[in-house]
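Undergrad: got a predicted structure plus its sequence, pasted below:
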Amino acid sequence: MAEAYEAERVDDADDLAPPAPGVLQGADRALLALLCFTERRPEWGVSEMARRHGWDKAVAQRILTTLASRSFLICDSATRRYRLGPAVSRLARVGEHSGVLPSLVRPILAGLLRETGESVVLNVPQGAGYRCAAAVDGTGPIRYTAIIGAVMPGHAGASGHAIFAHYPEAEIRQLFGATPLQRFNDHTVTGLDALQDRYAEVRDQGYSVSHGEYDEAVAAVSAPVFQAGAVAASLTVIGPATRVSRAADRIIELVLSGAGEATAAFGS
């Protein structure tokens, strides 16, 4: 546990930098405390938060208590540990409905469209699938058209692989191991072990390429987009199999670059 904690401190060392001129220190500290809550570390104690930022313990206590008073945090009365509260969920819903993610990545999607001529999609995880959050259609009479809001199966295709490859193994088994995985054609990955092998390959490469796993006429290249150290979405170039497969090497480079820009836009 100590080694994991130290690794986390090193990874987020920029958080320890002093606030920029004109920034209210108290508000900055409260926001830094909120940003410490991640999927990997959903709970914090006062002493841990103080050590994380080099704060006095009394300062950390006041910050966490203030956040809890406005329902941004909840304190477990038994363990005295804090986790995110309902106010955060409310803001997340507002952000979802106000189109925050699409507005952040729209220039990136447009740039990839210009470079590749193919459709570009930002997908976000939803249960055992992924949902199209933003998209631009490719050029030409034969192209892939994405439908905003459409939910696709997570085990079939590059977009899902790029997302779920970064989930813990136990969660993967919970999401995909309860029922048999649907086979859409001979290219679909339907075995849980085979799916885990694919995910290991995606993590090693940093991207995913699929050839007709959901629709045999379609190929795609996808890379993960991260936020606060966890996968938040995948950025995908998708189109007719013959064109995308032929240009795969170049598209991979462009998608990786775009995913890096999207990760930066998401604040990571």
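TA: Nice, I can see it. Numbers count the residues shown, from 1 in each chain.
Undergrad: please make it C-alpha for all contacts and neighbour counts, starting now.
TA: OK.
Undergrad: what about the residue nearest to the spatial centre of the chain, distance to F266?
TA: Closest residue to the average C-alpha location of the chain: A232 at 1.3 Å, with C-alpha atoms, centre = their mean. A232 sits 9 Å away from F266, going by C-alpha to C-alpha, to the nearest Å.
Undergrad: and the residue of the chain most remote from its centre, what element?
TA: Note on the chain: the largest C-alpha distance from the chain mean falls to A58, namely 33.9 Å (C-alpha atoms, centre = their mean). Secondary structure assigned from DSSP states H and E places A58 in helix 57-69.
Undergrad: what comes up buried for the helix or strand just after that helix?
TA: Using DSSP H and E, the helix or strand that directly follows helix 57-69 along the chain is strand 73-75. If you call a residue buried by 16 or more other C-alpha atoms under 10 Å, then strand 73-75 has these buried ones: L73, I74, C75.
Undergrad: pretty sure the last one is touching L67, no?
TA: No: at 10.0 Å, C75 and L67 do not qualify as touching, with contact defined as C-alpha atoms under 8 Å.
Undergrad: count the neighbours of E171 for me.
TA: Burial of E171 is recorded as 12 neighbouring residues (other C-alpha atoms under 10 Å).
Undergrad: tell me which residues are up against stretch 208-220.
TA: Applying C-alpha atoms under 8 Å, 6 or more residues apart in numbering, the external contacts of stretch 208-220 come out as 144, 156-159, 161-162, 184-189, 202, 221-223, 236-242, 244-245.
Undergrad: second structure for comparison follows:
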Amino acid sequence: MADAQTSAVKSADRVLAILDLVADRGPVRFTDVTAELGLPRSSAHGLLATLAARGYLELDEETRRYGLGLSAWRLSQAYSGHGDLERHARPLMEELAAESGETVQLARLEGIHNVYVAIAHSPRPMKLVSHVGSRLHAHATGVGKMLLAGLSPAEARRRLSAEELPRLTDRTVTDVDALMDVLEKVREDGYAEDREEYVEGCRCVAVPVHGPGGTAVAAMSVSMPAFRCDDEQARAHLKLLRATAGRLQRLTGG
């Protein structure tokens, strides 16, 4: 009985891993699934066939790539965990994007990743391009570090130590002890920065958005090309960002 339960749990975990992979990477080939997730070919074939039959994945017969299906979309629409937050945030973010001329993003924490739940794009031709639902490594982004700093130090260390942290640029901090020092400074300062740690040439500042209980339920950032953001400009964006986050908190009871 225990072996059957273990097998069922393993299969469930593999299904979720496949969905996460497609959500993060976009349409993938069968070989991408087996290589990225280390699945046996027979298991991967059966799981993909089941997900496609249930509508959670769609197979493009021409490219032989699996993308998310309508059932996955329907499931996502049923989630209402940040509905009010997003509804109140979006017009404020649009105002901030217009005033700052840069991209504004709102994110929540999922494990050691930050997931973007709302985005207002910069009106400028050269800008950061992202999309709602993107899931990025929190240790290398401004919003991610802001959200990790909202955890207790013990919980932040546990999450960061659970798996190897990728070095995304030469500036990425991957040592857990060094990251804990970074998070402590973020707590003291009340804001976080990404100085080309996730993508070379991209910089951002981020602040927390507190909920009714006083805890950080999300983080908001202004992101821009590094060439048009010196320290003085970053401080100006931070001032606007704090004002916008404050307005959002008042609307949502934070």
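TA: Cool, the structure landed. Because the structure is a prediction, the values reported are computed rather than measured.
Undergrad: got a TM-score for the pair?
TA: Superposed pair, TM-score by TM-score structural alignment, normalised by the length of structure 2: 0.66. Supporting alignment: 175 aligned residues with a C-alpha RMSD of 1.5 Å.
Undergrad: one step back: what's the match for the residue nearest to the centre of structure 1 in structure 2?
TA: Using TM-score structural alignment as the criterion, A232 of structure 1 maps onto V217 of structure 2.
Undergrad: which element is that match on?
TA: Judged by DSSP H and E, V217 of structure 2 forms part of strand 216-225.
Undergrad: mean shift of that strand relative to structure 1?
TA: Strand 216-225 of structure 2, aligned to structure 1 and superposed, deviates on average by 0.6 Å (mean C-alpha distance after the TM-score superposition for structure 1).
Undergrad: packing partners of that strand?
TA: Helices and strands touching strand 216-225 of structure 2, by 3 or more C-alpha pairs under 8 Å, 6 or more residues apart in numbering; DSSP states H and E, are strand 103-110, helix 142-149, strand 202-210, helix 231-252.
Undergrad: switch the cut-off to 7 Å
TA: Packing contacts for strand 216-225 of structure 2, counted by 3 or more C-alpha pairs under 7 Å, 6 or more residues apart in numbering; DSSP states H and E, involve strand 103-110, helix 142-149, strand 202-210.
Undergrad: out of those, indicate the one that is most buried.
TA: helix 142-149 (a mean of 30; mean count of other C-alpha atoms under 10 Å).
Undergrad: measure how far that helix is from the centre of its chain, please.
TA: 10 Å (C-alpha atoms, centre = their mean, to the nearest Å).
Undergrad: what stretch of structure 1 does it fall on?
TA: With TM-score structural alignment as the criterion, helix 142-149 of structure 2 aligns to 158-165.
Undergrad: outside of that stretch, which residues touch it?
TA: 123, 129-130, 154-155, 199-200, 202-203, 207-210, 220-224, 231, 233-234, 236 (C-alpha atoms under 7 Å, 6 or more residues apart in numbering).
Undergrad: where exactly do the helices run in the stretch 1-150 of structure 1?
TA: 2-11, 25-35, 46-53, 57-69, 86-97, 100-116 (DSSP state H, counting those that start in this stretch).
Undergrad: by how many degrees do the first one and helix 46-53 diverge?
TA: Using axes from the mean of the first three to the mean of the last three C-alpha atoms, to 10 degrees, the inter-axis angle of helix 2-11 of structure 1 relative to helix 46-53 is 40 degrees.
Undergrad: which other helices and strands does helix 2-11 of structure 1 contact?
TA: Using 3+ C-alpha pairs under 7 Å, 6+ apart, helix 2-11 of structure 1 sits against no helix or strand.
Undergrad: T139 of structure 1 matches what in structure 2?
TA: Using TM-score structural alignment, T139 of structure 1 sits opposite P123 in structure 2.
Undergrad: residue contacts, H121 of structure 2?
TA: The neighbours of H121 of structure 2, taking C-alpha under 7 Å, 6+ apart as the test, are A97, E102, T103, V104.
Undergrad: now those in TSV, with distance to A243 of structure 2?
TA: Below are the contacts of H121 of structure 2 laid out as TSV (distance: C-alpha to C-alpha, whole Å):
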residue	distance to A243 of structure 2
A97	13
E102	16
T103	16
V104	13
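Undergrad: and of those, the nearest to A17 of structure 2?
TA: V104 (29.2 Å; C-alpha to C-alpha).
Undergrad: isn't the closest one up against H237?
TA: No: under the criterion of C-alpha atoms under 7 Å, V104 of structure 2 makes no contact with H237, lying 10.4 Å away.
Undergrad: which residues are in contact with both of those two?
TA: V222.
Undergrad: now V115 of structure 2. Nearest residue, chain neighbours left out?
TA: R135 (4.5 Å; C-alpha to C-alpha, 6 or more residues apart in numbering).
Undergrad: what does R187 of structure 2 align to in structure 1?
TA: Correspondence of R187 of structure 2 to structure 1, assessed by TM-score structural alignment: R203.
Undergrad: which strand or helix spans its match?
TA: Judged by DSSP H and E, R203 of structure 1 forms part of helix 192-205.
Undergrad: mean deviation of the helix or strand that that helix is followed by from structure 2?
TA: On the C-terminal side of helix 192-205 of structure 1, the nearest following helix or strand under DSSP H and E is strand 208-211. By mean C-alpha distance after the TM-score superposition for structure 1, the fitted strand 208-211 of structure 1 averages 1.3 Å away from its aligned residues in structure 2.
Undergrad: how many neighbouring residues does the aligned partner of E96 of structure 1 in structure 2 have?
TA: Counting by TM-score structural alignment, E96 of structure 1 lines up with G81 in structure 2. Number of residues near G81 of structure 2 (other C-alpha under 10 Å) recorded here: 8.
Undergrad: now G81 of structure 2: how far from R228 of structure 2?
TA: Separation of G81 of structure 2 from R228 of structure 2 (C-alpha to C-alpha) stands at 35 Å.
Undergrad: for V28 of structure 2, what are its contacts?
TA: Taking C-alpha under 7 Å, 6+ apart, one finds V22, R65, Y66, G67 in contact with V28 of structure 2.
Undergrad: in TSV: those, plus neighbour count and secondary structure.
TA: Shown next, in TSV, are the contacts of V28 of structure 2 (neighbours: other C-alpha atoms under 10 Å; DSSP: H, G, I helix; E, B strand; the rest coil):
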residue	neighbour count	secondary structure
V22	19	helix
R65	18	strand
Y66	23	strand
G67	22	strand
